[in-house]
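In: Sequence first, then the predicted structure:
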Amino acid sequence: MTIDESGEQDVAHRPRIVSTAVVLWSLSAVVYLGGSAWVMSMHQAQVDAAMVNLPKTITRDQVSGLLTVGEFSALIIGVLAAAGVYLLMKANRRVRILLTVVVFLELLSQLLFGLIAAGTLLGVLGLLLLYLPRSNAYFAELKRLAV
């Protein structure tokens, strides 16, 4: 946003596709944060359920440790997604870089822990929308206005 000699501000109007991406990313953040909170609240029950089907060579501490890593991974991803939503709302032109990293983290956590597939799907769809031509034009306009 710049201010010209007349005191008026130039503003890039956010296209609907970027607003849709904001909604998808908001839902992804809520799913990850909510899923993390739910699993943390049910930690012992989750460990007990996992121990039933595992071989006796795997200890309760190992299962608990792996579950804890998964819980905090989901929490971190949720916080980063929420930060991305905030930056999208503030028209930050570099937010796509952060959200690309978040999608990679979501996909990695999906592969390692099987975490929250719905949140990952929402994040991937939100990221794809941010790289479509109308979105690219919006972010290019933000860059032009920042100069």
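Out: Nice, thanks for sending it over. Quick caveat, the model's predicted, so the values are computed rather than measured.

In: From now on I want contacts and neighbour counts done on CA atoms only, so please keep to that.
Out: Will do.

In: Mind giving me the packing neighbours of the longest helix along the chain?
Out: Under DSSP state H, the helix in the chain containing the largest number of residues is helix 60-89. Judged by 3 or more CA pairs under 8 Å, 6 or more residues apart in numbering; DSSP states H and E, helix 60-89 is in contact with helix 16-41, helix 43-53, helix 95-113.

In: If we use 10 Å, what do you get?
Out: Counting contacts by 3 or more CA pairs under 10 Å, 6 or more residues apart in numbering; DSSP states H and E, helix 60-89 packs against helix 16-41, helix 43-53, helix 95-113, helix 117-130.

In: here comes the other one, which I'd like you to weigh against the first:
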Amino acid sequence: MIRSTFLWYRARNFFRNNPSSGSSYYNVSWLYTAQSTNETITFAIQNNPSYTQIDDISVLYGTQQLIVNGGFENASQVGGSGANHLSTSNPNTGSYCYNDGVVGSPDYVWQTFYTTPGAVLWVSFWIAWGGSGGGVYTNVTIYP
């Protein structure tokens, strides 16, 4: 089952606390108006009882992909704190996904990309939560 949500125009933040658990991925996408020539997308992830998987991160300007390795397929993480959490366990597509099971405090993965102020960007990613409860949350922000 594919679950999807769509946020509109100047949305800059996605936050999900105590999500439903399962191995199915959930698609999140929105249009974002660039505020600066340098923008950073950041994922703050915590999943105390289990794991959160993120895959296929994309920021498009027309047909131009602004994110490098958004599917984590070259087996390296671009930007982040904490351990390298790439895994072959439950990717949405391809062989790898970001698979985080940090306990106690969030881990962060981010990437800065270059764009034109005022450009309308299509932002999307796929996410799955292996657990539920108060210790599970994901916060995604884009900021100049």
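Out: Arrived safely. No experiment lies behind these values; they were computed from the predicted model shown.

In: Quick check: TM-score for this pair?
Out: Scored by TM-score structural alignment, normalised by the length of the second structure, the superposition of the two chains gives a TM-score of 0.26; 72 aligned residues with a CA RMSD of 5.5 Å.

In: Go through the longest helix of the first structure and flag the buried ones.
Out: 63-64, 67-68, 70-71, 73-88 (16 or more other CA atoms under 10 Å).

In: Now do it against helix 16-41, angle only.
Out: 160 degrees (axes from the mean of the first three to the mean of the last three CA atoms, to 10 degrees).

In: show me where the second structure has strands.
Out: Along the second structure, the stretches classed as strands by DSSP state E are 3-7, 13-17, 26-33, 38-47, 52-61, 64-65, 86-87, 97-100, 107-114, 120-129, 136-143.

In: in the fourth one, what's buried?
Out: When neighbours are counted by 16+ other CA under 10 Å, the buried residues of strand 38-47 of the second structure are found to be 39, 41-47.

In: now it against strand 107-114, angle please.
Out: Per the same axes, to 10 degrees, the angle that strand 38-47 of the second structure makes with strand 107-114 is 160 degrees.

In: do the fifth one as well
Out: With the same axes, to 10 degrees as the basis, strand 52-61 of the second structure and strand 107-114 are set at 10 degrees to each other.

In: residues touching Thr138 of the second structure, list them.
Out: Neighbouring residues of Thr138 of the second structure by CA atoms under 10 Å, 6 or more residues apart in numbering: 14-19, 43-47, 52, 106-108, 127, 129.

In: try 8 Å
Out: 14-17, 43-46 (CA atoms under 8 Å, 6 or more residues apart in numbering).

In: quick one: which of those residues is nearest to Val123 of the second structure?
Out: Val123 of the second structure has its nearest neighbour among the contacts of Thr138 of the second structure in Phe14, at 11.1 Å by CA to CA.

In: excluding its backbone neighbours, what's nearest that closest one?
Out: Computed as CA to CA, 6 or more residues apart in numbering, the closest residue to Phe14 of the second structure that is not its neighbour in sequence is Val140, at 5.0 Å.

In: can I assume that neighbour is in contact with Thr40?
Out: No. Using CA atoms under 8 Å, Val140 of the second structure is not in contact with Thr40, being 10.4 Å away.
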